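Undergrad: Coordinates for the following, if possible.
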Amino acid sequence: MSAAVVDLSNKVVLVTGGARGLGAAVARAVVDGGGRVVVTDVLEEEGAATAGEFGGAARFVRHDVTAESDWQAALDFTGAEFGRIDGLVNNAGTSAGQLLEHETVEHFRQVVEINLVGVFIGMKTVIPAMRAGGGGSVVNISSAAGLTGLALTAGYGASKWGVRGLSKIGAVELAEARIRVNSVHPGMTYTPMTAPVGIRTGEGNYPGAPMGRVGVP
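TA: This next block holds a predicted model:
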């Protein structure tokens, strides 16, 4: 069954971590809905290839979400290529399983920088442009790990709880500017980020979920 197509005619959306996995699926959904998309990622070859699949409706720019200068450059690039920005999908993220007592401070900080601080910088960067355009939509990709306590997710879980809270704050603060902010909380989904933990797609291969299967992008 194919996903329902949402009408995004004439909308311009920036998708971080868009080279593969969920980000690439989001980018495809934007184009399928009639919109234009700027795919950003640190994976330059994969990102450029993904954007290339969508023809003139897509562009790619290298983008480290932890760097303010990269965020401003990505926004400037979006404006130069498509003239506006209507949506931001903060999808870029990282994860690695480790018991809290064995987690290093260095790795914990790295995960939080990418998963949470990157979302904060992105929201902060696009707000003025969305205000000037009369509104917009920010979708922050959190996780089921941002709704409950899951073992082996010290940095990841903490950052995704933070994304959930930051989204709520943004929704309240930006409503008057007609900027909607939402967080999305996927369960286990088969992507290049999660594949190394050994999950498999298909019925019955993930008994930890009620339907016994993982999601796909």
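Undergrad: switch to C-alpha atoms for all contacts and neighbour counts from now on
TA: Will do.
Undergrad: Now do the strands in this structure.
TA: If you assign secondary structure with DSSP state E, the strands in the chain sit at 12-16, 36-41, 58-62, 87-90, 136-141, 179-184.
Undergrad: Could you dump those strands into a markdown table and include mean neighbour count?
TA: Formatted as a markdown table, the entries for those read as follows, by neighbours: other C-alpha atoms under 10 Å:
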| stretch | mean neighbour count |
| --- | --- |
| strand 12-16 | 27 |
| strand 36-41 | 28 |
| strand 58-62 | 23 |
| strand 87-90 | 25 |
| strand 136-141 | 23 |
| strand 179-184 | 20 |
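Undergrad: Counting neighbours, which bits of whichever helix in the chain runs longest end up buried?
TA: Among the segments of the chain that qualify as a helix by DSSP state H, the longest is helix 154-174. Of the residues in helix 154-174, those with enough neighbours to count as buried (16 or more other C-alpha atoms under 10 Å) are 154-164, 166-167, 170-171, 174.
Undergrad: Compute the inter-axis angle for it and strand 136-141.
TA: Between helix 154-174 and strand 136-141, the angle comes out at 160 degrees (axes from the mean of the first three to the mean of the last three C-alpha atoms, to 10 degrees).
Undergrad: Please name every helix or strand in contact with helix 154-174.
TA: helix 105-112, strand 136-141, strand 179-184 (3 or more C-alpha pairs under 8 Å, 6 or more residues apart in numbering; DSSP states H and E).
Undergrad: Apply 6 Å and report the result again.
TA: Applying 3 or more C-alpha pairs under 6 Å, 6 or more residues apart in numbering; DSSP states H and E, one finds that helix 154-174 makes contact with helix 105-112, strand 179-184.
Undergrad: Quick check: buried residues in stretch 93-110?
TA: Within stretch 93-110, the residues that qualify as buried are Gly93, Thr94, Ser95, Ala96, Glu103, Phe108, Gln110, counting by 16+ other C-alpha under 10 Å.
Undergrad: likewise stretch 18-33?
TA: 18-24, 26-33.
Undergrad: Let's check: the centremost residue of this protein is which one?
TA: Note on the chain: the residue nearest the mean C-alpha position is Asn91, at 0.9 Å, using C-alpha atoms, centre = their mean.
Undergrad: List the residues that contact that one.
TA: Thr16, Gly17, Ile141 (C-alpha atoms under 6 Å, 6 or more residues apart in numbering).
Undergrad: Now show me the structure for the sequence below, then we'll compare the two:
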Amino acid sequence: MAVRSEREQVVLVTGAANGIGAAIAELAVARGHRVMLTDVDEVAVVSRAGSLGSRAAACVLDIRSPEGWTRAFEAAEADFGRVDVLVNNAGITHTGVTRDLRSRHHRDIVEVNLLGTITGVCAALERMTAQGHGHIINICSMTSFLPLPGYATYCASKYGLRAFHHSVAIEERDGPLDFTIIHPPSTRTGMLEQEMADPSCAIAFAEKSYAPQRIAQAVVDAIATKPVEVVFPPLAGRVQRIAGVFPRLMRRVLPLAEARGLRRRERLLPHPATDR
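TA: Alright, predicted model coming up:
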């Protein structure tokens, strides 16, 4: 089988209307890829694709829907002939500590972040194996290593996604597909703005946040280099990955990080002018 150059890849990106997904799509097009942008927000994703020119197209996709995945792959194949790379980026959160969230909030997080991604991977496995090549890139989170207060179900969905990803990669080790998982830290997207409004998510502000373009660079680089796993920041992320396996240490350290996040969040909040 001939090896395709980086410039010939067809990439399907989920959650591509805004944030990290939009940045991935923009950079992928800039590097010469053709991109099928998908998102649950049809108006926004069509507009985003339109701004990227003829190498981009759009399709509405609720990643929880198997039928939606079939339509998305068919749309990409109709426009571009195939899908070489799937970037599973779509995800959600509901802010609040566990006891304050409603059961539907917990279900939403798991159904989108975990089950929706699983549905997409299963759709890709069948089609990519049949065509004899493919690369599945799952955008996970540094929370897949760390049990963070204010993010219990979100962390659980990401812990589960990492386990699923690596299990599938091992199952498919003799097949024609490549697998990469990427773990962004706190990223300056609409989700971070949502977290800013809720002090229970203050730990998100304990460390430096990244621009979505920085995460997009790692994702688009991975199309060519095919790393097994990428953490952010490169050094501190490795330390966090190791520290996360020690729950007693986490119970001591993370409340300190949460307190630091509360202080930083307070400084970032807009404050009304004081009357003189």
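Undergrad: right, and out of the contacts of Asn91 of structure 1, which lies closest to Gly79 of structure 1?
TA: Distances from those to Gly79 of structure 1 were compared by C-alpha to C-alpha; the smallest belongs to Thr16, at 15.8 Å.
Undergrad: What range does stretch 12-19 of structure 2 cover in structure 1?
TA: Residues 14-21 of structure 1 are where stretch 12-19 of structure 2 lands when matched by TM-score structural alignment.
Undergrad: Contacts made by the matching stretch with the rest, please.
TA: With C-alpha under 6 Å, 6+ apart as the test, stretch 14-21 of structure 1 has contacts from 23-24, 37-41, 46-47, 50, 88-92, 191.
Undergrad: The corresponding residue of structure 2 for Phe77 of structure 1: neighbour count?
TA: If you follow Phe77 of structure 1 across to structure 2 using TM-score structural alignment, you land on Ala75. The criterion is other C-alpha atoms under 10 Å. On that basis, Ala75 of structure 2 has 19 neighbouring residues.
Undergrad: and the gap between Ala75 of structure 2 and His133 of structure 2?
TA: With distances defined as C-alpha to C-alpha, to the nearest Å, the gap from Ala75 of structure 2 to His133 of structure 2 amounts to 19 Å.
Undergrad: Kindly report the same for Leu101 of structure 2.
TA: In this structure, Leu101 of structure 2 and His133 of structure 2 are separated by 42 Å, where distance is defined by C-alpha to C-alpha.
Undergrad: same question, His165 of structure 2
TA: Relative to His133 of structure 2, His165 of structure 2 is positioned 17 Å away (criterion: C-alpha to C-alpha).
Undergrad: How about Arg127 of structure 2?
TA: Separation of Arg127 of structure 2 from His133 of structure 2 (C-alpha to C-alpha) stands at 9 Å.
Undergrad: on that earlier part again, can I get the buried residues of stretch 93-110 of structure 1 in TSV including distance to Arg178 of structure 1?
TA: Below are the buried residues of stretch 93-110 of structure 1 laid out as TSV (distance: C-alpha to C-alpha, whole Å):
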residue	distance to Arg178 of structure 1
Gly93	27
Thr94	30
Ser95	33
Ala96	36
Glu103	40
Phe108	35
Gln110	33
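Undergrad: Among these, name the ones in helices.
TA: Checking these against DSSP H, those in helices are Phe108, Gln110.
Undergrad: Widest-spaced pair of the buried residues of stretch 93-110 of structure 1?
TA: Between any two of these, the greatest separation by C-alpha to C-alpha is 17.7 Å, found for Gly93 and Glu103.
Undergrad: Buried ones in the helix ranked longest in structure 2, by neighbour count?
TA: Identified as the longest helix of structure 2 according to DSSP H is helix 247-268. Judged by neighbour count (16+ other C-alpha under 10 Å), helix 247-268 of structure 2 contains these buried residues: Met250, Leu254, Ala257, Glu258, Arg260, Gly261, Leu262, Arg264, Arg265.
Undergrad: counterpart of the third one in structure 1?
TA: If you follow Ala257 of structure 2 across to structure 1 using TM-score structural alignment, you land on a gap.
Undergrad: To which residue of structure 2 is Met130 of structure 1 aligned?
TA: When the two structures are superposed using TM-score structural alignment, Met130 of structure 1 falls opposite Met128 in structure 2.
Undergrad: Tell me how many other residues crowd its match.
TA: Burial of Met128 of structure 2, expressed as a neighbour count using other C-alpha under 10 Å, amounts to 20.
Undergrad: compared with structure 2, how much does the longest helix of structure 1 deviate?
TA: Helix 154-174 of structure 1 differs from its equivalent in structure 2 by a mean of 1.0 Å after superposition (mean C-alpha distance after the TM-score superposition for structure 1).
Undergrad: Which part of structure 2 matches that helix?
TA: Helix 154-174 of structure 1 corresponds to residues 152-172 of structure 2 when matched by TM-score structural alignment.
Undergrad: So which residues make contact with that stretch?
TA: Residues from elsewhere that reach stretch 152-172 of structure 2, judged by C-alpha under 6 Å, 6+ apart: Val110, Asn113, Leu114, Cys140, Thr143, Ser144.
Undergrad: how about the nearest residue to Thr189 of structure 1, chain neighbours excluded?
TA: With C-alpha to C-alpha, 6 or more residues apart in numbering as the measure, Gly215 is the residue that lies nearest to Thr189 of structure 1, at 4.3 Å, once sequence neighbours are left out.
Undergrad: How much space separates the closest residue to Ala19 of structure 1 other than its chain neighbours from Val65 of structure 1?
TA: Nearest-residue entry for Ala19 of structure 1: Gly47, 3.9 Å, with adjacent residues in sequence omitted and distances by C-alpha to C-alpha, 6+ apart. Going from Gly47 of structure 1 to Val65 of structure 1 by C-alpha to C-alpha gives 14 Å.
Undergrad: So which of these two has more stuff around it?
TA: Val65 (28 against 23).
Undergrad: one step back: between the contacts of stretch 152-172 of structure 2, which sits nearest Ala218 of structure 2?
TA: Within those, proximity to Ala218 of structure 2 (C-alpha to C-alpha) peaks at Cys140, which comes in at 12.9 Å.
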